[in-house]
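Peer 1: sequence first, then the predicted structure, then my questions.
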Amino acid sequence: MTTINTYLTFDGTCEAAFNFYKSVFGGEFDYIGKFKDMPADPNCKVDEADHEKIMHVSLPISKETRLMGSDTGGEWASKLVTGNNFSISINTESKQDADSLFNKLSKNGTITMPMEETFWGAYFGMFTDQFGIQWMVNYDDPAKGNF
């Protein structure tokens, strides 16, 4: 089953926000990782000032939904607009579904990250559609044990 979740973006307050959301909704984080935990990549350098910021956090809200988020930093920080700092995150059942939805929804939009295998083991991409809505498309291969 394809699911849609909300993905929130913060400028350094993600951990505090998600600890608050956890206190409201209960439960435990599926995953919480900081930028300093990312493997080194010469194409994606993380400023020292951003090492303690949240790279990704996932909080189950129900069996079908999760609230997810991250901090932004570097070149993306100046583009953050509080109130518009969210994306619609689609999780699919197959790579083919991910590619199909990505290609259809991103038509006439702006691709910010093409669909590709990621260091965390997912097949993932991001774009802003022709109407200005930010989307993330993700496929977690069950054989890879993604977060």
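Peer 2: Good, I have the coordinates.
Peer 1: contacts and neighbour counts: CA atoms only from here.
Peer 2: Noted.
Peer 1: can you map out the strands along this structure?
Peer 2: 3-10, 31-34, 54-60, 66-71, 86-92, 110-117, 123-128, 134-139 (DSSP state E).
Peer 1: distance to D99 and mean neighbour count added to the ones you listed, as a markdown table?
Peer 2: Formatted as a markdown table, the strands of the chain follow (distance: least, C-alpha to C-alpha, whole Å; neighbours: other C-alpha atoms under 10 Å):
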| stretch | distance to D99 | mean neighbour count |
| --- | --- | --- |
| strand 3-10 | 15 | 19 |
| strand 31-34 | 25 | 16 |
| strand 54-60 | 22 | 21 |
| strand 66-71 | 21 | 23 |
| strand 86-92 | 10 | 20 |
| strand 110-117 | 7 | 15 |
| strand 123-128 | 9 | 22 |
| strand 134-139 | 8 | 24 |
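Peer 1: the structure to be compared is supplied as follows:
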Amino acid sequence: MQVSPYLFFRGDCRAAFEFYEKLLGAKIEAILPHAGTPAGEHVPEDWQDKIMHACMTIGDTLLMASDCPPEQFAKPQGFKVSLQIDEPSEAERVFAGLSEGGKIEMPLQETFWALRFGMVTDRFGTPWMINCGKSE
């Protein structure tokens, strides 16, 4: 069994996934717009290029997403996507990237459990936790 987060975006799923792919060294496995699919018949013309389904691998995990119609979109709350990063310098790089245009909730810093830990909501509205644990 595997748990995979599924994110909903306000129409900028493609931009978010392309950003995550570059920043995280991830790989977009699929990114399907409504156009050209049976779903295209059920969305307005200005929604044809919005993403019906996307998935990417980050390390050995899968992150999935789609664009959510404006009348159904709700701000993400009650969760964060957690990244476990081995090297402090890499945690700093990723946190800085996610912070650009976003909102830092807890600056990246050393804690009693981690060499680096911080929380940020990126410019696409996705909430993240970055954790670089201490060796045991």
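Peer 2: Done, it's in. If you're wondering where the values come from, they're calculated on a predicted model, not measured in any experiment.
Peer 1: TM-score for these two?
Peer 2: TM-score for the superposed chains, counting by TM-score structural alignment, normalised by the length of the second structure: 0.51, backed by 79 aligned residues with a C-alpha RMSD of 2.3 Å.
Peer 1: sorry, back to before: out of the strands of the first structure, which gets nearest to L80 of the first structure?
Peer 2: Using C-alpha to C-alpha as the measure, strand 3-10 is the one of the strands of the first structure that comes nearest L80 of the first structure, at 7.7 Å.
Peer 1: does anything pack onto that closest one? Which helices or strands?
Peer 2: strand 66-71, strand 86-92 (3 or more C-alpha pairs under 8 Å, 6 or more residues apart in numbering; DSSP states H and E).
Peer 1: could I get those as CSV with distance to Y31 of the first structure?
Peer 2: Formatted as CSV, these follow (distance: least, C-alpha to C-alpha, whole Å):
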stretch, distance to Y31 of the first structure
strand 66-71, 9
strand 86-92, 16
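Peer 1: one step back: quick one, which of the strands of the first structure gets closest to K22 of the first structure.
Peer 2: Proximity to K22 of the first structure, assessed across these by C-alpha to C-alpha, is greatest for strand 54-60 (7.2 Å).
Peer 1: identify the residue of the first structure aligned to Y20 of the second structure.
Peer 2: Under the alignment defined by TM-score structural alignment, Y20 of the second structure is paired with Y21 of the first structure.
Peer 1: and for Y6 of the second structure?
Peer 2: Per TM-score structural alignment, Y6 of the second structure is aligned with Y7.
Peer 1: isn't its match up against L67?
Peer 2: Yes - assessed by C-alpha atoms under 8 Å, Y7 of the first structure is found in contact with L67 at 6.4 Å.
Peer 1: between these two, which contacts overlap?
Peer 2: Taking C-alpha atoms under 8 Å, 6 or more residues apart in numbering as the contact criterion, no residue touches both Y7 of the first structure and L67.
Peer 1: run a quick neighbour tally on the closest residue to G59 of the second structure other than its chain neighbours.
Peer 2: Residue nearest to G59 of the second structure in three dimensions, not counting chain neighbours: A26, with 6.9 Å by C-alpha to C-alpha, 6 or more residues apart in numbering. By other C-alpha atoms under 10 Å, the residues close to A26 of the second structure number 20.
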